[in-house]
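S.K.: okay, structure incoming, though there's no sequence with it:
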């Protein structure tokens, strides 16, 4: 064989190895994004599981605050049915707002604030909120790395034809930037 054939074979081999390597890298990055999203869902579920206990504790002390209690229950149900990062972020924001109103109401009940169960639930909820913030940050960082990779050369050449599209960031909706208004 002459030199030209060897050069062509070497170029083809490099291209094939690059395509396989790029594909495998994208698969790994996509799975990383999916794993990070699962952690957000895990923390959202933990939060949703704590809320009925918190609501029942508040109900015992503030039964006539039914509107705030119902708002929390409705927001929790909406979060449970939300699909995808955008819908989950919006439902999460609504739940956070409803919880804020409920916690403001709890300020009017000193016996409730002193209740051991209420304090324990509040500590659990605060810990969950912190873990949720970390999970959202980790998810968005992995989405940023993945999206950067699929838009960069030479990976972008194989990303589209192989079905790798951009992933959505977990974004808070516009209302989350404002302090919730509590009206009695």
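M.R.: In hand now; what should we look at? All of these numbers come straight from a predicted model, not from anything done at the bench.
S.K.: from here on, contacts and neighbour counts on C-alpha atoms
M.R.: OK.
S.K.: flag every buried residue along the host helix or strand of residue 70.
M.R.: Using DSSP states H and E, residue 70 sits within helix 66-81. Neighbour counts over helix 66-81 (16 or more other C-alpha atoms under 10 Å) mark 68-69, 71-73, 75-76, 78-80 as buried.
S.K.: let's bring in a second model and compare:
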């Protein structure tokens, strides 16, 4: 009898989406691991990149320090992807590192010899490829979390999710979302007013006869 009850319970759980919840939860975990892997790949490139730039632009100390400190801050975060505050802190730190790297690349434009250095070119290529992989991994993770959250909030899977303690997962957000939403206003309807035509010179008044 117990075996039969277990079989019936397993069938009911399967029909209510228990197995799919497990699959989607594992997919989210795998997606998150890939995100971390690509961010780590970027962090591993930075020391060599900083040292190469320092060889040509040692006096750009402020920018070099910003990159090094931003990388160290990222490494100090013990992120928990299931905690919204932890994920936001992680995202903010990664954004600061991205900004520091952008400023470093802007400085490089002033050093033609550095831009021609083969070691730097190789590092730059690796960094660009890693940034692309980060974008792909983040995009895939966002989709996986959205799929998981939608599924466990739908009936009857929501009942099974509550029964076993599965909660919606936080997700990445768009940096500077308010600035993106508040687009600048551009009015193409009103043409600028034409400047007034130049006035012809007025003749000088005739001299008055003396009395």
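M.R.: Arrived safely, thanks for sending. Not measured: the values here are computed from a predicted model.
S.K.: what's the TM-score here?
M.R.: The TM-score (TM-score structural alignment, normalised by the length of the first structure) is 0.84; 167 aligned residues with a C-alpha RMSD of 2.1 Å.
S.K.: tally up the residues packed near the aligned residue in the second structure for residue 35 of the first structure, please.
M.R.: Alignment note: residue 35 of the first structure maps to residue 30 in the second structure; criterion TM-score structural alignment. For residue 30 of the second structure, the neighbour count with other C-alpha atoms under 10 Å is 13.
S.K.: which helices and strands does the helix or strand hosting residue 30 of the second structure pack with?
M.R.: Secondary structure from DSSP H and E places residue 30 of the second structure in helix 18-56. Counting contacts by 3 or more C-alpha pairs under 8 Å, 6 or more residues apart in numbering; DSSP states H and E, helix 18-56 of the second structure is packed against helix 61-76, helix 112-115, helix 118-153, helix 157-163.
S.K.: roughly how far is it from the heart of the chain?
M.R.: 13 Å (C-alpha atoms, centre = their mean, to the nearest Å).
S.K.: how far apart are it and its match in the first structure?
M.R.: Compared with the first structure after the fit, helix 18-56 of the second structure shows a mean deviation of 0.6 Å (mean C-alpha distance after the TM-score superposition for the first structure).
S.K.: report the buried residues of that helix.
M.R.: Within helix 18-56 of the second structure, the residues scored as buried using 16+ other C-alpha under 10 Å are 18, 20-21, 24-25, 27-29, 31-32, 34-35, 38-39, 41-43, 46, 49-50, 52-53, 56.
S.K.: hmm, back to that, which part of the second structure matches the helix holding residue 70 of the first structure?
M.R.: Using TM-score structural alignment, helix 66-81 of the first structure pairs with 61-76 in the second structure.
S.K.: and the buried residues of helix 66-81 of the first structure, which is closest to residue 115 of the first structure?
M.R.: residue 69 (18.0 Å; C-alpha to C-alpha).
S.K.: from residue 118 of the first structure, how far out is that closest one?
M.R.: 15 Å (C-alpha to C-alpha, to the nearest Å).
S.K.: from the centroid of the first structure, which residue is nearest?
M.R.: For the first structure, the residue nearest the mean C-alpha position is residue 40 (4.0 Å; C-alpha atoms, centre = their mean).
S.K.: surely that residue meets residue 138?
M.R.: No - using C-alpha atoms under 8 Å, residue 40 of the first structure is not in contact with residue 138, being 9.2 Å away.
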